[in-house]
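Enquirer: kindly generate the corresponding structure for this input.
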Amino acid sequence: MVDSIVAATASSANATDSDIAKAKLAEDLDSFLTLLVTQLKNQDPLDPMDANEFTSQLVEFAQVEQQIQQNANLEEILQAQQLSNLGSVVSYIGKYAEVISDQMPLENGASKMSYTLFDNASQTQVTVRNESGTVVHYEQGETSAGTHYMEWDGIDGQGVQHPDGIYQITVSATGPDEVPIEVGYTTFGQVQGVRTDNGDAYLELSNGHFVSLDGVLSVAEPPGGDEDLVN
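Expert: Below is the predicted model:
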């Protein structure tokens, strides 16, 4: 019984919320002491309990309490670090970010994206689809290996201006034997805000999408601003 109480408390100490772990420790310690007093009252005077047993249990409780306190200290350090990181990321608001994504935002009749061919291609086609999946634009792409940039003004082949929104880019590239070539995508959008989720920071782009910092390749001043690029 006593062993199970200590084991349960040790498990609680691994929780991220140290306050909950402390409350659980106090509850388990109270249960342990109640059990201990009951056992002492009902022990056989001719065969008393071994004091070493419950002393070792008290030592275990003390060790668990120390572990919980260490976890609490680590939580405070992590929270301070997260606030510091968030303060740095806030400076990105208003700037333009290049992010790993095949979702291209069309804003004020302008959009920009890049695609990277991981090998030379025999033919490459770039297809743009709207949010309904309808093809609204396509063009022949570059065939040499490397990164290539594409800009689109939202006008299709019939001269129709499409509204601002999110458009999906698909680049189909094949080699000499019509073997598909791997393609990587990045798009660009203005940073409108920052939010955190479970300690991780995310940039909110003007297209309404959120992207983790791991997916951000660069942040730069808006067009016409300083050429200060933040990697």
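Enquirer: every contact and neighbour count from this point should use C-alpha atoms.
Expert: Noted.
Enquirer: can I assume residue 107 is in contact with residue 165?
Expert: Yes - here residue 107 lies in contact with residue 165, judged by C-alpha atoms under 8 Å, at a distance of 6.9 Å.
Enquirer: identify the contacts common to the two.
Expert: Shared contacts of residue 107 and residue 165, defined by C-alpha atoms under 8 Å, 6 or more residues apart in numbering, comprise residue 207.
Enquirer: in whichever strand in the chain runs longest, what counts as buried?
Expert: In the chain, with assignment by DSSP state E, the single longest strand is strand 183-197. Using 16 or more other C-alpha atoms under 10 Å as the test for burial, strand 183-197 gives 183, 185-195.
Enquirer: packing partners of it?
Expert: Contact analysis of strand 183-197 by 3 or more C-alpha pairs under 8 Å, 6 or more residues apart in numbering; DSSP states H and E lists helix 51-90, strand 96-99, strand 103-106, strand 111-117, strand 200-205 as its packing neighbours.
Enquirer: what is the fourth one packed up against?
Expert: In this case it means strand 111-117. strand 103-106, strand 146-152, strand 183-197.
Enquirer: may I see those arranged in TSV, with distance to residue 137 as well?
Expert: Formatted as TSV, the helices and strands packed on strand 111-117 follow (distance: least, C-alpha to C-alpha, whole Å):
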stretch	distance to residue 137
strand 103-106	13
strand 146-152	9
strand 183-197	17
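Enquirer: one more to line up against the first:
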Amino acid sequence: MDVTGITSTSAQTSAGAANQSSNPISEDFDTFLTLLTAQIRNQDPLAPLDSTQFVEQLATFSSLEQQVRTNDHLESISLMIAELFTSTAGDWVGQDAAVTTSWLPYQGGAVSFTADIPAEADQALMVLRDTAGEVVDTQSLDPAQSPWSWDGKTSKNADAEHGLYQMVIELYQGGQPLGMMEPKIISKVTQASIENGEIMLGFENNMTQSATKVTRVAGE
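Expert: Below you'll find the model as predicted:
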């Protein structure tokens, strides 16, 4: 599997923790075991270790042993989770995916987009505005022909400048407005990273979004 473009901070951190030769709990456990063994070997035969005290020390020994085992298990689980996240992130790279957003960082060329148009809407209109709120272009959409494409031209048939635009879809029924919705901008995933236990995706058009808010586009 090609995992080009993946950065896994969590995996590196977990691997570093697992490769450490010691940790405070293990050191405490080894020290306690050494002291307990020396105490038993060197006790006075005429005044052996008090049984109650010995039982308490054995209980402490058992507790430390359990903590060491728990710590080892947690490190193992952490590594497995990091490896799983890295593998899952790699599956996204090179795939086309749709991000639900009204903000489009335009870098030139045509822009593909889709939307889940509600059944009651018999007409849909894409409206593109610049950051000043001025309408740059409009496009009538056939709800049955998704996905659609904006050719990068303004309403005056000029090439749109690179920059940030707002794209919304206005919905109508029998000529009456029903409301607006955000489109799903389609772009290729070029990078995947793991940040705070979450897969973040970077796109060809410079968008960045969590994988939980992205939809893979089948057949692209």
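Enquirer: out of the helices and strands packed on strand 183-197 of the first structure, which comes closest to residue 128 of the first structure?
Expert: The minimum distance between residue 128 of the first structure and those falls on strand 103-106, with 8.9 Å, by C-alpha to C-alpha.
Enquirer: that closest one vs the second structure, average distance?
Expert: Strand 103-106 of the first structure, aligned to the second structure and superposed, deviates on average by 3.9 Å (mean C-alpha distance after the TM-score superposition for the first structure).
Enquirer: chain center to that strand, what's the gap?
Expert: Centroid separation between strand 103-106 of the first structure and its chain, computed with C-alpha atoms, centre = their mean, to the nearest Å, is 21 Å.
Enquirer: what residues does that strand touch?
Expert: Contact with strand 103-106 of the first structure is made by 111-113, 153-154, 163-169, 187-189, 207, as judged by C-alpha under 8 Å, 6+ apart.
Enquirer: give the contact list for residue 130 of the second structure.
Expert: With contact taken as C-alpha under 8 Å, 6+ apart, residue 130 of the second structure is in contact with 136, 164-166.
Enquirer: quick one: it from residue 117 of the second structure, how far?
Expert: Residue 130 of the second structure is 24 Å from residue 117 of the second structure, where distance means C-alpha to C-alpha, to the nearest Å.
Enquirer: how many residues are close by residue 76 of the first structure?
Expert: Residues within reach of residue 76 of the first structure, counting by other C-alpha atoms under 10 Å, total 12.
Enquirer: and it, what pairs with it in the second structure?
Expert: Under the alignment (TM-score structural alignment), residue 76 of the first structure maps onto residue 79 of the second structure.
Enquirer: do residue 195 of the first structure as well
Expert: Aligned partner of residue 195 of the first structure by TM-score structural alignment: residue 193.
Enquirer: ok, back up a step: adding distance to residue 174 of the first structure, write the helices and strands packed on strand 183-197 of the first structure out as a markdown table.
Expert: Output for those, formatted as a markdown table (distance: least, C-alpha to C-alpha, whole Å):
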| stretch | distance to residue 174 of the first structure |
| --- | --- |
| helix 51-90 | 39 |
| strand 96-99 | 25 |
| strand 103-106 | 22 |
| strand 111-117 | 10 |
| strand 200-205 | 32 |
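Enquirer: which among those is found nearest to residue 45 of the first structure?
Expert: When those are compared (using C-alpha to C-alpha), the closest one is helix 51-90, at 13.5 Å.
Enquirer: what comes up buried for that closest one?
Expert: Using 16+ other C-alpha under 10 Å as the test for burial, helix 51-90 of the first structure gives 57-58, 60-61, 64-65, 67-69, 71-72, 82, 86, 89-90.
Enquirer: just give me the neighbour total for the nearest residue to residue 168 of the first structure once chain neighbours are set aside.
Expert: Take residue 168 of the first structure and drop its neighbours on the chain: the residue closest to it by C-alpha to C-alpha, 6 or more residues apart in numbering is residue 103, 4.7 Å away. Counted with other C-alpha under 10 Å, residues neighbouring residue 103 of the first structure total 24.
Enquirer: which residue in the second structure lines up with residue 103 of the first structure?
Expert: For residue 103 of the first structure, the aligned residue in the second structure is residue 103 (criterion: TM-score structural alignment).
Enquirer: equivalent analysis for residue 53 of the first structure, please.
Expert: Matched to the second structure by TM-score structural alignment, residue 53 of the first structure sits across from residue 56.
Enquirer: OK, contacts around the residue nearest the centre of the second structure?
Expert: The centre of the second structure sits closest to residue 199, judged by C-alpha atoms, centre = their mean, with a distance of 1.8 Å. Counting by C-alpha under 8 Å, 6+ apart, residue 199 of the second structure makes contact with 85, 89, 192-193, 210-212.
Enquirer: for residue 146 of the first structure, same thing?
Expert: Going by C-alpha under 8 Å, 6+ apart, the list of residues near residue 146 of the first structure reads 116-119.
Enquirer: which of those residues has the largest number of neighbours?
Expert: Across the contacts of residue 146 of the first structure, neighbour numbers were computed from other C-alpha under 10 Å; residue 117 holds the maximum, 23 neighbours.
Enquirer: wait, it sits on residue 175?
Expert: No - using C-alpha under 8 Å, residue 117 of the first structure makes no contact with residue 175, being 10.7 Å away.
Enquirer: any shared contact partners between the two?
Expert: residue 181.
Enquirer: list the contacts of residue 143 of the second structure.
Expert: Counting by C-alpha under 8 Å, 6+ apart, residue 143 of the second structure touches 117, 122-124.
Enquirer: from residue 101 of the second structure, how far out is it?
Expert: As defined by C-alpha to C-alpha, residue 143 of the second structure lies at a distance of 18 Å from residue 101 of the second structure.
Enquirer: dump the buried residues of strand 183-197 of the first structure into JSON lines; add distance to residue 158 of the first structure as well.
Expert: JSON lines is the format used below for the buried residues of strand 183-197 of the first structure (distance: C-alpha to C-alpha, whole Å):
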{"residue": "183", "distance to residue 158 of the first structure": "28"}
{"residue": "185", "distance to residue 158 of the first structure": "27"}
{"residue": "186", "distance to residue 158 of the first structure": "27"}
{"residue": "187", "distance to residue 158 of the first structure": "25"}
{"residue": "188", "distance to residue 158 of the first structure": "26"}
{"residue": "189", "distance to residue 158 of the first structure": "27"}
{"residue": "190", "distance to residue 158 of the first structure": "29"}
{"residue": "191", "distance to residue 158 of the first structure": "32"}
{"residue": "192", "distance to residue 158 of the first structure": "33"}
{"residue": "193", "distance to residue 158 of the first structure": "36"}
{"residue": "194", "distance to residue 158 of the first structure": "39"}
{"residue": "195", "distance to residue 158 of the first structure": "40"}
